[in-house]
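>>> Pasting a predicted model and its sequence here:
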Amino acid sequence: MNRPLLVSDLDNTLIHSQKHRRPGDVCVEYRKGKEQGFTSPRALDLLREVIRTGRLVPVTTRSVEQYLRILWPDGVAPEYAVTTNGALLLWRGEIHPEWLGESQRAIAPYRAELERTLALATEQNRFVRCRMVDEMYVFAYCGPELDIREAAASFAGKTALTVIPSGRKLYFLPPSVSKGTALPRLKALLKADRVMSAGDSRIDLPMLALSERALVPPGGLAEELPAGVAEVAGEGEPFAEFVLRTALGWLGGEG
């Protein structure tokens, strides 16, 4: 059997925000009519080829609604996508009911804790917004005046959820569901025998650590992975282009 699979984070991995936009970048996402997400023309060409292999599964913390905003090349989206930090699987844009049921059972012991943590974060009145994402995890957005790591540390001992800062965002995640727990489920569903993964943040670590090859940007992320797993992008190449170029060769394509 030779069924490789590429699982990849989206934001700051395959696409990037207005903040990191470069001249010539192509818009691949709109929000309320405004340009939101971008990628380079080269990355878009590579993405088109990777999608054609049928072996790409995006794995993202985005909600279903946020994921569905993405404009895939030629209007052809990957057949499968995992959203909501591993909790939901989309098949041709629709929620997979068996996957949903399994995730709901895994999160059930943390349901009350999710509600309590959302209330706790909201009551602090120092976040721009707090919300429950697809009923699966809690999210808080911090303004520029707030130290994100100090904000994360302030929840130590106050919640049973895993608290991870990322950019201006705080994620409160049930330990029973993650990008890492999604990986063996995906391998079984798609009958994959080996996995390459790509990601840029600590939320991706559980997924990256379980892969045969893990593509990461320059920085300290590689040091948190098992020896011999990480492949680090070069300083001069955009991360999305590195990921897609490397993956295309690994999946049996060209480039």
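Now that the structure is in, tell me what you want to look at. Numbering: from 1, shown residues only.

>>> drop to CA atoms for contacts and neighbour counts, all remaining ones
OK.

>>> The most centrally placed residue in the chain: what's it in contact with?
Of all residues in the chain, the one closest to the mean position by Cα atoms, centre = their mean is Thr60, 2.6 Å from it. Taking Cα atoms under 8 Å, 6 or more residues apart in numbering as the criterion, Thr60 is in contact with 8-11, 82-86, 179.

>>> Report the separation between the closest residue to Tyr141 other than its chain neighbours and Thr61.
Counting by Cα to Cα, 6 or more residues apart in numbering, Tyr141 lies nearest to Lys169, which is 4.7 Å off, once chain neighbours are set aside. Taking Cα to Cα, to the nearest Å as the measure, Lys169 and Thr61 are separated by 11 Å.

>>> Compare those two and say which is more crowded by neighbours.
Thr61 (24 against 18; other Cα atoms under 10 Å).

>>> Now do the same for the more buried one: helix, strand or coil?
coil (DSSP: H, G, I helix; E, B strand; the rest coil).

>>> if I read this right, it contacts Asn85, doesn't it?
Yes: using Cα atoms under 8 Å, Thr61 is in contact with Asn85, at 4.1 Å.

>>> Name the residues of stretch 131-149 that are buried.
131-133, 136-142, 148 (16 or more other Cα atoms under 10 Å).

>>> The stretch 51-200 of the chain: strands as residue ranges?
Using DSSP state E, counting those that start in this stretch, the strands of the stretch 51-200 of the chain run over 56-58, 80-83, 88-91, 94-95, 129-133, 137-141, 162-166, 169-173, 194-198.

>>> Deepest-packed of those, please.
Comparing these by mean neighbour count (mean count of other Cα atoms under 10 Å), strand 80-83 comes out on top with a mean of 26.

>>> Put this next to the first one:
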Amino acid sequence: MTVPLIATDLDRTMIFSKAAMGPEQFGRLDLRCVEIHEDAPLSFMTADAVDLLDALAAAAPVVPVTTRTPKQYRRIALPGRPFRYAVVSSGGRIITDGADDKSWRAHIDSQLSGAGADLGTVVAELESRIDQAWVKKFRIADELFCYIVVRTERQPAGFLADWTGWCAERGWTVSQQGRKIYAQPATVTKSAALAEVRRRLIDDGTLAAAAPVLAAGDGLLDADLLEAADRGIRPAHGELHELDFQRDHVRVTETVGALAGEEILAWFHAAIPGESAA
């Protein structure tokens, strides 16, 4: 049995805000804060999940794979760190030994040249479709993609479908994850960046060529990661669950919220020779 490569999304898969896990879990679970933002605790894992991820990182190569920008990623104090590689900006950047991998970003920029609408066009169109009555924030991330933070109770019923259609015709992907709605170039994917990390780990002897890839994620921007993995797992909550994303090689957790994060980590452990989640 070969040690696998572990690739996992972070927000709503491994780490959870109070809103993401819900008041019932937040009030009764033994939680550990893993992110502080603006002097306030923002993201949490259960105490058992912290121990599981710490042990997992010691037993197998683990690659965090996230939509977060490098700055947002570095706010998280993940157990098991430092990680040799991390995929951030939804695959737009690779962090290698804590530093931005400029060669990968140059590769991404060359791919984007002439492929679909440019960022400025998408930003201008999005700005024309929103207003402050239901949008709290508008952000451009890493000069690569954009997102809005919305008041979901006021979000127009047809906005997401209309915006998704407009973007799809121009080579962009839209994903809503809780209060955030992302738009990013379809050519930028988490799976492509992870494939590059895997190639490097095989080339330097860290990973066996036959090693399987195990992946976890909850959002539409994780779908390609799960599709490309040898085996995957997703929580029974989030965007993919709402879309009823089903694949023969992708398991769905029995639990939700932060407990699903524990279940995912236990599933990863079960795939490692000599390891157990106990």
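Received it, and whenever you're ready, just let me know what you need. Remember, predicted model here, so these are calculated numbers, not experimental data.

>>> Would you pull the TM-score for this pair?
The TM-score (TM-score structural alignment, normalised by the length of the first structure) is 0.90; 253 aligned residues with a Cα RMSD of 2.3 Å.

>>> Can you redo the strands of the stretch 51-200 of the first structure as CSV, where the extra columns are distance to Pro184 of the first structure?
Listed next are the strands of the stretch 51-200 of the first structure as CSV, based on distance: least, Cα to Cα, whole Å:
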stretch, distance to Pro184 of the first structure
strand 56-58, 13
strand 80-83, 12
strand 88-91, 13
strand 94-95, 18
strand 129-133, 23
strand 137-141, 21
strand 162-166, 21
strand 169-173, 19
strand 194-198, 10
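
>>> out of those, nearest to Ile15 of the first structure?
Taking Cα to Cα, strand 56-58 is the member of these nearest to Ile15 of the first structure, at 11.3 Å.

>>> Would you check the span in the second structure matched by that closest one?
Strand 56-58 of the first structure lines up with residues 62-64 of the second structure when matched by TM-score structural alignment.

>>> That stretch vs the first structure, average offset?
When the first structure is overlaid, stretch 62-64 of the second structure sits 0.4 Å from its aligned residues on average, using mean Cα distance after the TM-score superposition for the first structure.

>>> residues in contact with that stretch?
Stretch 62-64 of the second structure is contacted by residues 5-10, 56, 83-88 when judged by Cα under 8 Å, 6+ apart.

>>> can you rerun that using 7 Å?
5-10, 83, 85-87 (Cα atoms under 7 Å, 6 or more residues apart in numbering).

>>> Top of those by number of neighbours, please.
Going by other Cα under 10 Å, Val87 tops the contacts of stretch 62-64 of the second structure with 31 neighbours.

>>> Distance of that residue relative to His107 of the second structure?
From Val87 of the second structure to His107 of the second structure the distance is 14 Å (Cα to Cα).

>>> Next: Ala20 of the second structure.
According to Cα to Cα, Ala20 of the second structure and His107 of the second structure sit 34 Å apart.

>>> Please apply the same query to Asp222 of the second structure.
Counting by Cα to Cα - Asp222 of the second structure and His107 of the second structure are separated by 21 Å.

>>> quick one, which of these two is more surrounded?
Neighbours per residue (other Cα under 10 Å) separate Asp222 of the second structure from His107, with Asp222 holding more: 25 against 12.

>>> What lines up with that one in the first structure?
Aligned partner of Asp222 of the second structure by TM-score structural alignment: Asp204.

>>> The residue nearest to its match when sequence neighbours are not counted: neighbour count?
Closest residue in space to Asp204 of the first structure, ignoring its immediate chain neighbours: Lys179 at 6.5 Å, by Cα to Cα, 6+ apart. If you count neighbours by other Cα under 10 Å, Lys179 of the first structure ends up with 25.

>>> likewise Thr121 of the second structure?
10.

>>> hang on, the earlier thing: ok, which pair from the buried residues of stretch 131-149 of the first structure is furthest apart?
Met136 and Ile148 (21.8 Å).

>>> re the thing from before, enumerate every residue touching the residue nearest to Asp204 of the first structure.
So Lys179 of the first structure contacts 59, 85-86, 204, 206-207 (Cα under 7 Å, 6+ apart).

>>> Look up how far Thr61 of the first structure lies from it.
8 Å.

>>> Touching both of those two, which residues are there?
What both Lys179 of the first structure and Thr61 touch, as defined by Cα under 7 Å, 6+ apart, is the set Asn85.

>>> For Glu224 of the first structure, which non-adjacent residue is closest in space?
Nearest non-adjacent residue to Glu224 of the first structure, counting by Cα to Cα, 6+ apart: Leu205, 7.8 Å away.

>>> list the contacts for Val28 of the first structure?
So Val28 of the first structure contacts 37-38, 70-72 (Cα under 7 Å, 6+ apart).

>>> 6 Å instead, please
Counting by Cα atoms under 6 Å, 6 or more residues apart in numbering, Val28 of the first structure makes contact with 37-38, 70-71.

>>> Redo the residues you listed as CSV? Include neighbour count and distance to Gly24 of the first structure.
Below are those laid out as CSV (neighbours: other Cα atoms under 10 Å; distance: Cα to Cα, whole Å):
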residue, neighbour count, distance to Gly24 of the first structure
Gly37, 25, 13
Phe38, 26, 10
Ile70, 20, 18
Leu71, 15, 17
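
>>> which of those are also in contact in the second structure?
Retained in the second structure by both residues aligned by TM-score structural alignment, their matches' Cα atoms under 6 Å are the following of the contacts of Val28 of the first structure: 37-38, 70-71.

>>> Of those residues, which is the nearest to Leu90 of the first structure?
Looking across those and measuring by Cα to Cα, the closest to Leu90 of the first structure is Ile70, at 13.7 Å.

>>> Show me what the closest one lines up with in the second structure.
Checking TM-score structural alignment: Ile70 of the first structure goes with Ile76.

>>> Just to check, its match is in contact with Glu35?
Yes: using Cα atoms under 6 Å, Ile76 of the second structure is in contact with Glu35, at 4.7 Å.

>>> List the contacts of the residue nearest to Arg21 of the first structure when sequence neighbours are not counted.
Among residues not flanking Arg21 of the first structure along the chain, Phe38 sits closest, at 6.6 Å (Cα to Cα, 6+ apart). Counting by Cα under 6 Å, 6+ apart, Phe38 of the first structure makes contact with 15-16, 26-28.
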